[in-house]
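> I would like to see how this sequence folds:
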Amino acid sequence: MILKGRVWRFGDNISTDHIAPGRYFHLRSNLKELAKHVLEDAREDFAQKIEKGDIIVGGQNFGLGSSREHAPRIIKVAGISCVIAKSFARIFYRNSINIGLPVIELKEIDEINEGDILEIDTEKGIIKNITQEKIYTFIPFPKFINSILEIGGIDEYIKKYGNYGV
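The predicted structure follows:
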């Protein structure tokens, strides 16, 4: 899977409460409306400025906090194609894969600037920073994870392949 988009930078310890502010809990059954507030507590105008395919680059421990799936879901619904961070909270990481949102750990994220254009090959484990003409590598996703991401999440994967996969 090849992804391409513009970078939005965030710092360390971005929590699920930053991503999906609790004061909008009443919108949890309306993901399109909730997505209008994605990361509002980290950057007030973020949801209004993003474009389909954009990429979030975060610091350490991205997605810490509660285990609710709403956080990665509204990132995806808002149009973000991928999240790259130094590290992720494990539940957020797995929830992201389950809903079809690619999440990539990359130690060199400090070299990536807001506004840079990235091209990501999830099968080969390559990130090209088109803006800076740099290439980074990461451990590529296993085939079954790429299959889950490409089809749009674990629900769609099971519908197509059953409980035992391809």
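> only C-alpha atoms for contact and neighbour calcs from this point on.
Noted.
> after the helix or strand residue 8 falls within, next one along is what?
According to DSSP states H and E, residue 8 maps onto strand 2-9. Proceeding N to C from strand 2-9, the next assigned helix or strand is helix 16-19, under DSSP H and E.
> to compare against the first, here's another:
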Amino acid sequence: MTVEIPGYVAGTWDIDPVHSDVSFVVRHLGLTRFRRGVEKFGGQIVTAPDPLDSAVTATVDLTSLDTGLESFNRHLAGAEFLDLDNHPTAEFRSSALRVEDDGFALDGELSLRGAARPVRFALELLGFGTGINGDQKVAFSAAATIRRSEFGIVFDSKLPDGRLIVGEQVQLLLEIEAVLRADVTG
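Just a heads-up that it's a prediction; the model follows:
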């Protein structure tokens, strides 16, 4: 199946962390949706001549996670949660891309806290275009839901009424802008 994408450009793209966002959402106290992000991340997108042969690799520096509350940052960094002393990064490597519904599904492997598990992102291609400085840009939105216990995060403290303090499901949200690498052959 050939996929037609307006303005499509094949090439190698570097994720622009200044114009991108990597965040997560988890239920807190069984009530709110607690959303926070990381400041340091990077990666590469290779758009192949056939769009469905494209690939993504990314690394997230989990030590750059900031909840806005230092005591909570320390708790998340500790062994009950992310164990950042032993696992300071999370990595993603895609394995397949396919058309699904009105967008794409991006399958891959997420390595987090020493565990590698398959993850499927619902991916929306936002488009290809030219930036202010004349550089080529591409933008995507992506979302996936993981179960934290599958990655060894088994913190299960509950309130007296039985609600989890921190929910089991974690939504990963990505807003990515990437820049086409300059041709270095010429």
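> Fetch the TM-score of the aligned pair.
Once superposed, the chains reach a TM-score of 0.24 (TM-score structural alignment, normalised by the length of the first structure), with 65 aligned residues with a C-alpha RMSD of 5.1 Å.
> buried stuff in the strand holding residue 8 of the first structure?
Of the residues in strand 2-9 of the first structure, those buried under the neighbour-count criterion (16 or more other C-alpha atoms under 10 Å) are 3-9.
> Residue 175 of the second structure touches residue 142, doesn't it?
Yes: with contact taken as C-alpha atoms under 8 Å, residue 175 of the second structure and residue 142 are classed as touching, separated by 6.7 Å.
> so where does the closest residue to residue 99 of the second structure other than its chain neighbours fall, helix or strand?
Nearest residue to residue 99 of the second structure in three dimensions, chain neighbours excluded: residue 105, at 6.3 Å (C-alpha to C-alpha, 6 or more residues apart in numbering). With elements delineated by DSSP H and E, residue 105 of the second structure resides in strand 103-112, which encompasses its position.
> Mind listing residues that contact that strand?
Residues from elsewhere that reach strand 103-112 of the second structure, judged by C-alpha atoms under 8 Å, 6 or more residues apart in numbering: 82, 87, 89-99, 116-125, 151.
> which one is residue 117 of the first structure nearest to, not counting chain neighbours?
In space, residue 117 of the first structure comes closest to residue 6 once its chain neighbours are excluded; the distance is 4.5 Å by C-alpha to C-alpha, 6+ apart.
> From residue 128 of the first structure, how far out is that neighbour?
For residue 6 of the first structure, the distance to residue 128 of the first structure equals 12 Å [C-alpha to C-alpha, to the nearest Å].
> Residue 120 of the first structure too?
Taken as C-alpha to C-alpha, the spacing of residue 120 of the first structure relative to residue 128 of the first structure amounts to 6 Å.
> With neighbour numbers in mind, choose between the two.
The neighbour comparison of residue 120 of the first structure against residue 128 (other C-alpha atoms under 10 Å) goes to residue 120, with 21 against 17.
> Check which helix or strand that one maps to.
Per DSSP H and E: strand 117-121 holds residue 120 of the first structure.
> Give the other helices and strands that that strand contacts.
Using 3 or more C-alpha pairs under 8 Å, 6 or more residues apart in numbering; DSSP states H and E as the contact criterion, the elements in contact with strand 117-121 of the first structure are strand 2-9, strand 126-129.
> Would you mind putting those into a markdown table with distance to residue 161 of the first structure alongside?
Putting these into a markdown table (distance: least, C-alpha to C-alpha, whole Å) gives the following:
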| stretch | distance to residue 161 of the first structure |
| --- | --- |
| strand 2-9 | 22 |
| strand 126-129 | 28 |
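> wait, isn't residue 37 of the second structure in contact with residue 24?
Yes: with contacts counted by C-alpha under 8 Å, residue 37 of the second structure reaches residue 24, the gap being 6.2 Å.
> re the thing from before, how many neighbours does the residue nearest to residue 99 of the second structure have?
20.
> what's the distance between it and residue 77 of the second structure?
Here the criterion is C-alpha to C-alpha. By it, residue 105 of the second structure lies 31 Å from residue 77 of the second structure.
> would residue 72 of the second structure count as being in a helix?
Yes: going by DSSP: H, G, I helix; E, B strand; the rest coil, the assignment for residue 72 of the second structure places it inside a helix.
> which SS state does the residue nearest to residue 145 of the first structure when sequence neighbours are not counted fall under?
Spatial nearest neighbour of residue 145 of the first structure, excluding adjacent residues (C-alpha to C-alpha, 6+ apart): residue 97 at 7.3 Å. Under the three-state scheme (three-state DSSP), the conformation of residue 97 of the first structure reads as helix.
> got the angle between the helix or strand hosting residue 149 of the first structure and strand 2-9?
Using DSSP H and E, residue 149 of the first structure sits in helix 143-151. For the pair helix 143-151 of the first structure and strand 2-9, the angle between their directions (axes from the mean of the first three to the mean of the last three C-alpha atoms, to 10 degrees) equals 80 degrees.
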